[in-house]
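Enquirer: Need a 3D model of the sequence below.
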Amino acid sequence: MKINIKKLTTTAKIPTRGSEYAAGYDLYADITKDLVIEPHETAKIGTGLSIEIPDGYFGAVFARSGLAAKQALRPANCVGVCDSDYRGEYIVALHNDGTQARTINPGDRIAQLVVMPYLAVEFNEVSELSDTKRGAGGFGSTGAN
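Expert: You can find the predicted model right below:
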């Protein structure tokens, strides 16, 4: 599948994969100087890219596992959803869950983009839903830890 992508700046980097079978494509910080994210704060970081996701798909912006595990940095909304009709700049709201300030340098990998299909549905309002063994049992109701 080919996806159209537009560089909005001369410094923007096209997303890359870390390996041949990686599902995620690394997104890079398109900033002009170092950016410090203080503990428990969020910074919006542009990628300098606009992406034309095909109809029937969306761009899911996930944390990079190394950045999350080693530096406590993750997308503030945990998973960003970029709809196929969005044509603006992809911006990652990166949150620092740690106790130390973290620095993002120009060109750092800040998140990963996974292009995923979705189902368009219609909701049908009813007065009752079908019965199941679990029923309305919520958190912890199946005995899982």
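
Enquirer: contacts, neighbours, all on C-alpha from now
Expert: OK.

Enquirer: buried set for the longest strand along the chain?
Expert: Looking only at the chain and at elements set by DSSP state E, the strand with the highest residue count is strand 109-117. In terms of neighbour count (16 or more other CA atoms under 10 Å), strand 109-117 has its buried residues at R109, I110, A111, Q112, L113, V115.

Enquirer: Proceed likewise with the subsequent sequence, for comparison:
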Amino acid sequence: MGRSFAIVKKYQNADLKLPQRSTKYAAGYDFEAAEEFVVPSIWRHNVLKVLWSIWRQNRVTDTEYQRAHQDFKPVLVPTGIKVYLEEDEYLMVANRSSNPLKRGLILPNGVGIIDADYVDNPSNEGELFIQMTNFGLRDLIIKKGERIGQGIFMKYLVTDQDDQDNKKVRQNGFGSTGV
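Expert: Predicted coordinates for the structure are as follows:
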């Protein structure tokens, strides 16, 4: 099949650029935001309220914890891009080194793993999203076309006992390898 990037149908007329390497020896292909996107700061009322209660040694209810947890929840920044891979490859999605230092943005999962069977799945056509959390004090606006992450093509191995014939077929998109 080959290794390549393509734009998903939703963004066909959005004037997106396919990921590319910025320098001759760069390992990563830079991903850009497909649209303007707000990454909210985690320092919201519910989080501060719970932290204040903990600091004051007051009781915190399950509801208050749940509300604070929602404020910590990462967001999925759309790229409008899908990737075609060989069957023994994955795309490792990593943060740009400048994001945490300059902008307070991290990938809460450390790295993302895009499997070869993610592309063209029925639920989202295999669109790649960059999962982000904003530890800055203010909400951060990512502009369309701004570089937000990088993808590195990687090979992987399987055990001799791996039973390929009994594997399920992916039906869903983001976070669906549990099938």
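
Enquirer: tm score of chain vs chain?
Expert: Aligned and superposed, the two chains score 0.75 in TM-score terms (TM-score structural alignment, normalised by the length of structure 1); 121 aligned residues with a CA RMSD of 1.9 Å.

Enquirer: Could you save the buried residues of strand 109-117 of structure 1 as JSON lines and add columns showing distance to L27 of structure 1?
Expert: Below are those laid out as JSON lines (distance: CA to CA, whole Å):
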{"residue": "R109", "distance to L27 of structure 1": "6"}
{"residue": "I110", "distance to L27 of structure 1": "6"}
{"residue": "A111", "distance to L27 of structure 1": "5"}
{"residue": "Q112", "distance to L27 of structure 1": "5"}
{"residue": "L113", "distance to L27 of structure 1": "7"}
{"residue": "V115", "distance to L27 of structure 1": "13"}
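
Enquirer: May I have the residues that are in contact with R21 of structure 2?
Expert: A27, G28, Y29, D30 (CA atoms under 8 Å, 6 or more residues apart in numbering).

Enquirer: Let's see that with 7 Å instead.
Expert: Remark: with contacts taken as CA atoms under 7 Å, 6 or more residues apart in numbering, R21 of structure 2 is in contact with G28, Y29, D30.

Enquirer: How about Y29 of structure 2?
Expert: By CA under 7 Å, 6+ apart, the residues touching Y29 of structure 2 are P19, Q20, R21, Q150, G151, I152.

Enquirer: And it? What does it align with in structure 1?
Expert: For Y29 of structure 2, the aligned position in structure 1 is occupied by Y25, per TM-score structural alignment.

Enquirer: So that match versus P106 of structure 1, what's the distance?
Expert: Using CA to CA, to the nearest Å, one obtains 18 Å as the distance from Y25 of structure 1 to P106 of structure 1.

Enquirer: Counting neighbours, what do you get for the aligned partner of A101 of structure 1 in structure 2?
Expert: Matched across to structure 2, A101 of structure 1 falls on D139, judged by TM-score structural alignment. Neighbour count for D139 of structure 2, taken as other CA atoms under 10 Å: 15.

Enquirer: Now D139 of structure 2. Nearest residue, chain neighbours left out?
Expert: If the residues on either side of it in the chain are set aside, D139 of structure 2 comes closest to P40, at 4.3 Å by CA to CA, 6 or more residues apart in numbering.

Enquirer: tell me the contacts of the one you found?
Expert: Contacts for P40 of structure 2 were tallied using CA under 7 Å, 6+ apart; they are N134, D139, L140.

Enquirer: what's the distance between the aligned partner of it in structure 1 and Y28 of structure 1?
Expert: Using TM-score structural alignment as the criterion, the counterpart of P40 of structure 2 in structure 1 is E38. Counting by CA to CA, the separation of E38 of structure 1 from Y28 of structure 1 is 20 Å.

Enquirer: And T47 of structure 1, by the same measure?
Expert: Between T47 of structure 1 and Y28 of structure 1 the computed distance is 6 Å (CA to CA).

Enquirer: mind checking which helix or strand the residue nearest the centre of structure 1 is in?
Expert: Structure 1 has V61 as the residue nearest its centroid, 1.5 Å off, counting by CA atoms, centre = their mean. Element membership for V61 of structure 1 (DSSP states H and E) is strand 57-62.
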